[in-house]
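# Just a sequence and a predicted model for now, questions to come.
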Amino acid sequence: MKLIAYFIILSTVLCSCAKQVKDTKPETKPNLLFIFADQYRKASLGFLNEDPVQTPNIDNLAENGVFFSRAVSNHPLCSPYRGMLFTGKYPLANGVIANCNSGRTAYGNYLKKDEVCFSDVLAENGYSAGYVGKWHLDGPEPTLPGETVEWDTWCPPENRHGFSFWHAYGTHGRHNNPYYWTTHAAEGEKLVVNKWSPEHEADVIIDYLKNTEHQRINEKPFALFWSINPPHTPFGEVPEKYKQQFAGKDYKQLLNRDNVKFTTNNDLQRGDKGVETKIDQAPDYFACVNGVDDQIGRVISALKEQGLYENTIIVFTADHGEMLGSQGLMHKNVWFKEAYYIPLIVHFPKTVKSKTEDIMISVPDYMPTMLGLMGLGNQIPAKVEGVDYSNVFFNKAVIRPDKQLYFGSEPSNSSSGARGFRNAQYTFAVVKANGQKYYYLYNDINDPFQMVNIWGNNKDLDEKMEQELNELLFGMNDPWIK
């Protein structure tokens, strides 16, 4: 009897242990909230004390996360940034060489259906993937030269690269009355909203986190990408409560950078002109920045309320910056810091300790680096050109890049436009225009506001920079050097 009792007890213990093993779940995968604000320059991070902005929520992410102090947008333009972000490739490799519109569609200037994107990898590895906001990666029906150029277009479900939740549009400048296509909407079924777009999108994301209408699969981790249009133009389309923060303040006083000019710099062969008619909108740009931070704060609060905050990687970055009068230019698509430098903050205190990281990271590196952080480093597509630098989160050794590409071109002639790079000391760019080459070289250490072009002052340095650029472009099979 004692022996029988012993076996009964042993059997019970073994069954209990087996049940415990069976019921033990694998370590929970982290969620991902990837936020990128359009035309948000690095100088508008409040904690840097450069622009006159207040960004307490973003500041908190940086204080408790990893701030990449040397992040740049390799092609400071909306569509090319998005192409690099999602494919992990540079523009010549993914085909998104300039902003997507109908005049460029015939040249293949759009995100291809057969690309294996960041979101595809996440969806294939058990994530509920969602996209909210500006997409700007599809090619509208082609138009011929001289015809009206169309910018916006509907993205059919089969072209959404693994995103099962969709609340997005191609591109428009309607911040105060935006429209969207929702997950199951047909092309003719736009949803028009009479609310500031970041606020409406925050509402949508908060509902997504609550999962009130089964927007995602509860049992799966989520990966949500949020592309916020402001502070992109039109700057003036921002709620009055944010404008009031700058009421009565002179834009000339608010623009405190040493390189600001209130008249157009016609000596430069690249960049958006028209400072005289646009520069007075600077207070509204800063108002947009403050408002964007407000809405990000609402979403972060919702993450906490839903118990999702601790297991969610939050990324804040931007597709490019804004010149806002610096160098006598407006907007983007130049090599100067105000357009080229972007925020990049990765917040995941559960796993990653806070620090400032000075690696010279480029946009194609984001996809492999984030996949590495998420435990999916072995799922990085073979054709990705970016590098997995996720070891920097854990202070492990990586082979650090010594330069970052600057690129600007047209899909109709991919050898056109401008090329350059940034290294630890210099920013160098060459522009093809009027059948000539124009050279720009700045010592970023001695001249942090890039006010003096030193090209021509040192022949040996000039030759070295041009040789390094040609080697970089040759390695990327860039037709620029042919």
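Everything's here; your move. Numbering: from 1, shown residues only.

# use CA for all of it now, contacts and neighbours both
Will do.

# my read: residue 29 touches residue 223, true?
No. Contact between residue 29 and residue 223 fails when scored by CA atoms under 8 Å: they sit 10.6 Å apart.

# Which one's more surrounded, these two?
Between residue 29 and residue 223, counting by other CA atoms under 10 Å, residue 223 is the more crowded of the two (24 against 15).

# Make sure the more buried one is actually in contact with residue 32.
Yes. Using CA under 8 Å, residue 223 is in contact with residue 32, at 4.5 Å.

# Show me the strands in the stretch 201-350 of the chain, by range?
Secondary structure of the stretch 201-350 of the chain (DSSP state E, counting those that start in this stretch): strands at 222-228, 312-318, 344-347.

# quick one: which of those strands is nearest residue 90?
Residue 90 lies closest to strand 312-318 among the strands of the stretch 201-350 of the chain, at 16.6 Å (CA to CA).

# would you say residue 421 is within a strand?
Yes. Membership of residue 421 in a strand is supported by DSSP: H, G, I helix; E, B strand; the rest coil.

# any idea how far residue 442 is from it?
Separation of residue 421 from residue 442 (CA to CA, to the nearest Å): 11 Å.

# anything in contact with each of those two?
Common contacts of residue 421 and residue 442 (CA atoms under 8 Å, 6 or more residues apart in numbering): 427, 428.

# looking at it, residue 276 is touching residue 265, isn't it?
No. With contact defined as CA under 8 Å, residue 276 does not count as touching residue 265 (10.6 Å).

# So these two - more neighbours on which side?
Per other CA under 10 Å, whichever of residue 276 and residue 265 has more neighbours is residue 265, with 19 against 15.

# Return the distance of the closest residue to the more buried one other than its chain neighbours relative to residue 264.
Nearest non-adjacent residue to residue 265, counting by CA to CA, 6 or more residues apart in numbering: residue 328, 4.7 Å away. Taking CA to CA as the measure, residue 328 falls 5 Å from residue 264.

# ok, second structure coming up, stack it against the first:
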Amino acid sequence: MKLKILTCLTFVFISIVAVSCKDSKSEAKEEATTEQERPNIIYIMADDLTTQAITAYNDRFKGIADTPNMDRLAKEGMIFQDVLVTNAICGPSRAAILTGDYSHVNGYYKNESGGKFDASQWTFPQQFQKSGYKTSLFGKWHLGSEPKGFDEFKYHASAGQQGHYWDPTYNENGKEVKEKGYATNLTTNFALDWLRKNSQDEKPFLMLLQYKAPHRPWEPDKKYEELWEDQELPYPSTFNDDYAGREKTAGDTDMTMDFFHRRDMKMKTPDDLEGSAKRRWELYGAKRGEVVIPEGMSKEEARKWRYQTFIKDYLATIKSVDDNIGRVLDYLDENGLTENTMIVLTSDQGFYLGDHGFFDKRFIYEESLRMPFIVRYPGTVEAGSENTDLIANIDFAPTLLDVAGIETDKKMQGESFAKALEGKELENWRDGVYYHYYEFPYWHHVQPHYGIRTDRYTLAHFYYNIDEWELYDNRQDPEQLNNLIDDPEYADVVKELKAKLKELMKKYHDDKSLEEFREITDKDFGDIVERKGETVEDIINEKSEK
């Protein structure tokens, strides 16, 4: 009897152990599967890339300067039509993307005298790293301080972290190294080398691939320097904007076709010039009262010549970006990584390609406010889909974390739109995006302003040393040529939008007085890099490329 009981107990014990082991193995398998299913993420950001230059968005340069690899991402993923920047300038936009917060919260308001990004604060790459992702950064950083949250990084270290197109200096994991070649190709080389070493590991990866191109001074790769040499590229419909009704705002800037300097125009410097005299000659055209007009050209002919030189160089640098995106896509295809890799393609803001007679960004106007944003993620994002929700760059961080299933205690002002990637409706989503630009007078003399952009209207208040309000009905006037602020038919719209704007300023805790806003513009937060033995001309030389 005792033997029978003992046998039964032994059987029960073995059964329990077997079930326990089975459960443990199942849990381990489930954890492993979950780990493997966490998506890889490649976040691609080209500096000053704009929707007008991507043929998936716009036909202006279709058949002339197509972007087949960017278009492929849109065809195989989702194209977003209303992703908006909260402060249209390089460094502050990058800071907002990293932190999920507005400039007044993350402390990085402007490039000029903007100081360094506070690297001690939370950023989404740090959260990915803590959550088991392998992380890397390649290309442009441009925030002054050293990146945190990356297992490896290699970013542009020269010219105040602006970098150079040719033979650039990079900061590789804390050490400066000089490289030979063209920056767009080099940055992709570093990224692919890292993927070869890390992409087949069990851990998922997050890679930030951030190109310097197509930022000024728009230097193409050698093979693309004469791509459209004998061709006149099309002009935007607003090229000859006379700024009627906007004389003190759009009509009072240093970013029109008249402000390209000789270096922008790739003019040959006289051999007998050197030092400060050489720099002054090269930078002629950047100041008011200086206009580069080749001998024998009329003012209008010279204006068109400046545009043609600029737009050809700009688009040629994008040609290289598109080529290199293709290299990344090929690598994913060839190594079985396409299905489980989410790719994001974006910019730090939009850019003017002669629109309103401008180059550069900064304004709340559509061309600089609206960011390209394309996501490909097979199995989650429907191929060829489109999204028209109002999304801000502060939403990127919470969304990427959400897609990766990463939780954080960090409270962000941005919100996740991950459901939109699955084609689902965003419940209780915003009906307006708040915008605030601070930098003045450098660079380009754009008045500080704040405002709101809804799905139909743009309302802005320019406040530094003027007091101008502007209203645009983007449905009736998509080119934003008619300021309707004093139109009696829009009086109720103005009243409603001002109330909504005030609500957003309170919501985001940016409801300061105009005096306090002006103090931010006037404040010198410090240079982005320490100045060691540089002359005033050296600093001006660097700033001319911003």
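Nice, thanks for sending it over. Remember, it's a predicted structure, so these values are computed and weren't measured experimentally.

# Next, the TM-score between them, please.
TM-score for the superposed chains, counting by TM-score structural alignment, normalised by the length of the first structure: 0.83, backed by 439 aligned residues with a CA RMSD of 2.9 Å.

# The residue nearest to residue 265 of the first structure -> the second structure?
Mapped onto the second structure by TM-score structural alignment, residue 328 of the first structure lines up with residue 357.

# Could you measure from its match over to residue 477 of the second structure?
Taking CA to CA, one finds residue 357 of the second structure at 17 Å from residue 477 of the second structure.

# do the same with residue 377 of the second structure
Where residue 477 of the second structure is concerned, residue 377 of the second structure sits at a distance of 35 Å (CA to CA).

# Also residue 154 of the second structure?
44 Å.

# more crowded one of the two?
Higher neighbour count among residue 154 of the second structure and residue 477: residue 154, with 24 against 13, using other CA under 10 Å.

# I'd guessed that one sits against residue 171; true?
Yes. Using CA under 8 Å, residue 154 of the second structure is in contact with residue 171, at 5.3 Å.

# Looking at the alignment, what corresponds to residue 179 of the second structure in the first structure?
So, by TM-score structural alignment, residue 179 of the second structure is matched to residue 193.

# Show the contacting residues for its match.
Residue 193 of the first structure makes contact with 177, 178, 179, 200 under the criterion CA under 8 Å, 6+ apart.

# next one: residue 313 of the first structure
30, 31, 32, 33, 34, 346, 347, 348.

# how close does it sit to residue 350 of the first structure?
Distance, residue 313 of the first structure to residue 350 of the first structure, by CA to CA: 9 Å.

# what's the answer for residue 94 of the first structure, then?
Residue 94 of the first structure is 34 Å from residue 350 of the first structure, by CA to CA.

# Please say which of those two ends up with more neighbours.
Per other CA under 10 Å, whichever of residue 94 of the first structure and residue 350 has more neighbours is residue 94, with 21 against 12.

# hang on, the earlier thing: need the contacts of residue 313 of the first structure in JSON lines with distance to residue 207 of the first structure and neighbour count, can you?
Converted to JSON lines, the contacts of residue 313 of the first structure look like this (distance: CA to CA, whole Å; neighbours: other CA atoms under 10 Å):
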{"residue": "30", "distance to residue 207 of the first structure": "19", "neighbour count": "22"}
{"residue": "31", "distance to residue 207 of the first structure": "16", "neighbour count": "22"}
{"residue": "32", "distance to residue 207 of the first structure": "16", "neighbour count": "22"}
{"residue": "33", "distance to residue 207 of the first structure": "14", "neighbour count": "22"}
{"residue": "34", "distance to residue 207 of the first structure": "17", "neighbour count": "18"}
{"residue": "346", "distance to residue 207 of the first structure": "23", "neighbour count": "22"}
{"residue": "347", "distance to residue 207 of the first structure": "22", "neighbour count": "24"}
{"residue": "348", "distance to residue 207 of the first structure": "22", "neighbour count": "24"}
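
# what would these look like in TSV with distance to residue 435 of the first structure?
TSV is the format used below for those (distance: CA to CA, whole Å):
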residue	distance to residue 435 of the first structure
30	52
31	50
32	47
33	45
34	42
346	43
347	47
348	50
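
# And the residues you listed, which is closest to residue 384 of the first structure?
residue 34 (19.3 Å).

# quick one: secondary structure of the counterpart of the closest one in the second structure?
With TM-score structural alignment as the criterion, the equivalent of residue 34 of the first structure in the second structure is residue 43. Classification of residue 43 of the second structure using three-state DSSP returns strand.

# Residue 43 of the second structure against residue 347, yeah?
No. Counting by CA under 8 Å, residue 43 of the second structure stays clear of residue 347, with 10.2 Å between them.

# sorry, back to before: which one of the strands of the stretch 201-350 of the first structure lies closest to residue 205 of the first structure?
Distance to residue 205 of the first structure, taken as CA to CA, is lowest for strand 222-228 among the strands of the stretch 201-350 of the first structure, at 8.5 Å.

# Provide the aligned range in the second structure for the closest one.
Strand 222-228 of the first structure lines up with residues 205-211 of the second structure when matched by TM-score structural alignment.
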